[in-house]
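Peer 1: Compute the structure for the input listed below.
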Amino acid sequence: MDTVTHGDANQMWNSLASTIRDVAKETLGVAVGTSSGHKSDRESWAEERYKEANREAKKAVACAKDKAYEVLYRKLDSKEGSNEIYRIANARERRRRDIDNIKFIKDEAGLTIVKEDEIRKRWEGYFQYLFVGEGPGSQEDPQDLGIGQFQNNNFCRRISQEEVRSALRKMGRNKAVGPDQIQIEAWRCLGEDGVRWLTCLCNKTLRSYKMPTE
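Peer 2: All right, here's what the predicted structure looks like:
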């Protein structure tokens, strides 16, 4: 396990993930589907029943859609339908205006600034304080920025093994695998070695600000 903790987070992940997949193939083998020419009568009957049910379901959905569209078109042709469309269009336009027009933030003195370049500088100063702890406004309380409450200490600490261990315990069993094709049970089987490795990976990711590609 210690031999795959070298390098950056991406190298660490690729090294161990490929090792887990290779060992799983050697130990458990690879599932192979049954040839269509060797299907039993029961399998053929079940497959045919499934196809028939699927065809009937598609017909029912198409019929329901036709009826729904017919009702909708009748409604749109009425005065009530026209008013409903007008109301929806107005509501959408109001939401668009709210998003496009309201841009402001507070400066160090608590005054509202609305100019885009000043807002950008304010954000730059805040994030410099958030991640580095220095820069314009580094002595002020994050709650005084007028942009909500931020837990800045979460970006400056290390992730502990107990946090990783707790996260593994909370993950559900028998879940579908993701793109990496590694089940959660594999990480649990690695025990404390897996916890130490994942903790190291998480902390390398935090320090580099870069997630593994996979």
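Peer 1: going forward, measure contacts between C-alpha atoms and count neighbours the same way
Peer 2: Noted.
Peer 1: quick one: contacts for Arg122?
Peer 2: By CA atoms under 8 Å, 6 or more residues apart in numbering, the residues touching Arg122 are Asp107.
Peer 1: and it, which of the three is it?
Peer 2: helix (DSSP: H, G, I helix; E, B strand; the rest coil).
Peer 1: which ones are touching Asn203?
Peer 2: Arg158, Ile159.
Peer 1: same thing but 6 Å
Peer 2: Taking CA atoms under 6 Å, 6 or more residues apart in numbering as the contact definition, Asn203 lies against nothing.
Peer 1: Before we compare anything, build this one as well:
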Amino acid sequence: MGTPEGEKIIYRIAEARRKDSQDVGELGIIKDENGNILIEEEEVKRRWKEYFSQLLNTENECEELENVPPVEGPIANTRESEVESAIKKGKVNKAAGMSELTTEMIKALGNLGKEWVHTLLEKICYVEEMQGTGTIVG
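Peer 2: Model (predicted):
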């Protein structure tokens, strides 16, 4: 662990543990509607109640949406360049999803990984359905 990468990993673990041990009940400064700092717990609770009551019970103005005809036609095919760009932008050191594949695994496959993901997306768009297990229906 004497390498710079090892030190970064140790630092990340220490920082995560420090954040996990912080008290969730810590509050920042709460001010009333005039900007005065509230200290008493009952005043703070009253202010939060007022704030959310006003926030949730006020009608927001919004613009009317114009009627637009629905978009029809076939779904555009996914280009390999889009897949390649998405794989490059993929974050590393993240947990695998339902497919149990990580970005690192796909990147390590190189062109084969890009082609595999592209084919998978094409099949999904064609069938327009996926099962919960991550496998293609059809």
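Peer 1: residue closest to the middle of structure 1?
Peer 2: Centroid-nearest residue in structure 1: Gly178, 11.9 Å away (criterion: CA atoms, centre = their mean).
Peer 1: Please pull up the equivalent of it in structure 2.
Peer 2: Under the alignment (TM-score structural alignment), Gly178 of structure 1 pairs with Gly97 of structure 2.
Peer 1: Please report how far its match lies from Thr103 of structure 2.
Peer 2: 10 Å (CA to CA, to the nearest Å).
Peer 1: likewise Leu109 of structure 2?
Peer 2: For Leu109 of structure 2 relative to Thr103 of structure 2 (CA to CA), the value is 10 Å.
Peer 1: So between those two, which is more surrounded?
Peer 2: The neighbour comparison of Leu109 of structure 2 against Thr103 (other CA atoms under 10 Å) goes to Thr103, with 17 against 12.
Peer 1: what helix or strand is Glu185 of structure 1 on?
Peer 2: Here Glu185 of structure 1, judged by DSSP states H and E, is contained in helix 184-189.
Peer 1: Which positions in that helix come out as buried?
Peer 2: Going by neighbour count (16 or more other CA atoms under 10 Å), the buried part of helix 184-189 of structure 1 is Ile184, Trp187, Arg188.
Peer 1: could you say what helices and strands the longest helix along structure 1 packs with?
Peer 2: Determined from DSSP state H, the single longest helix within structure 1 is helix 41-76. On a contact count with 3 or more CA pairs under 6 Å, 6 or more residues apart in numbering; DSSP states H and E, helix 41-76 of structure 1 meets no helix or strand.
Peer 1: And it, what's buried?
Peer 2: Result for helix 41-76 of structure 1 [16+ other CA under 10 Å]: no buried residues.
Peer 1: do the same with stretch 115-127 of structure 2
Peer 2: Val117, His118, Leu121, Glu122, Lys123, Ile124, Cys125.
Peer 1: okay, it sits on what stretch of structure 1?
Peer 2: Using TM-score structural alignment, stretch 115-127 of structure 2 pairs with 196-208 in structure 1.
Peer 1: Centre of the chain to that stretch, how far?
Peer 2: 19 Å (CA atoms, centre = their mean, to the nearest Å).
Peer 1: mean shift of that stretch relative to structure 2?
Peer 2: Once superposed with structure 2, the aligned residues differ from stretch 196-208 of structure 1 by a mean of 1.7 Å; criterion: mean CA distance after the TM-score superposition for structure 1.
Peer 1: Count the neighbours of the nearest residue to Leu121 of structure 2 once chain neighbours are set aside for me.
Peer 2: Spatial nearest neighbour of Leu121 of structure 2, chain neighbours left out: Thr78 (7.2 Å); criterion: CA to CA, 6 or more residues apart in numbering. Counted with other CA under 10 Å, the neighbours of Thr78 of structure 2 add up to 13.
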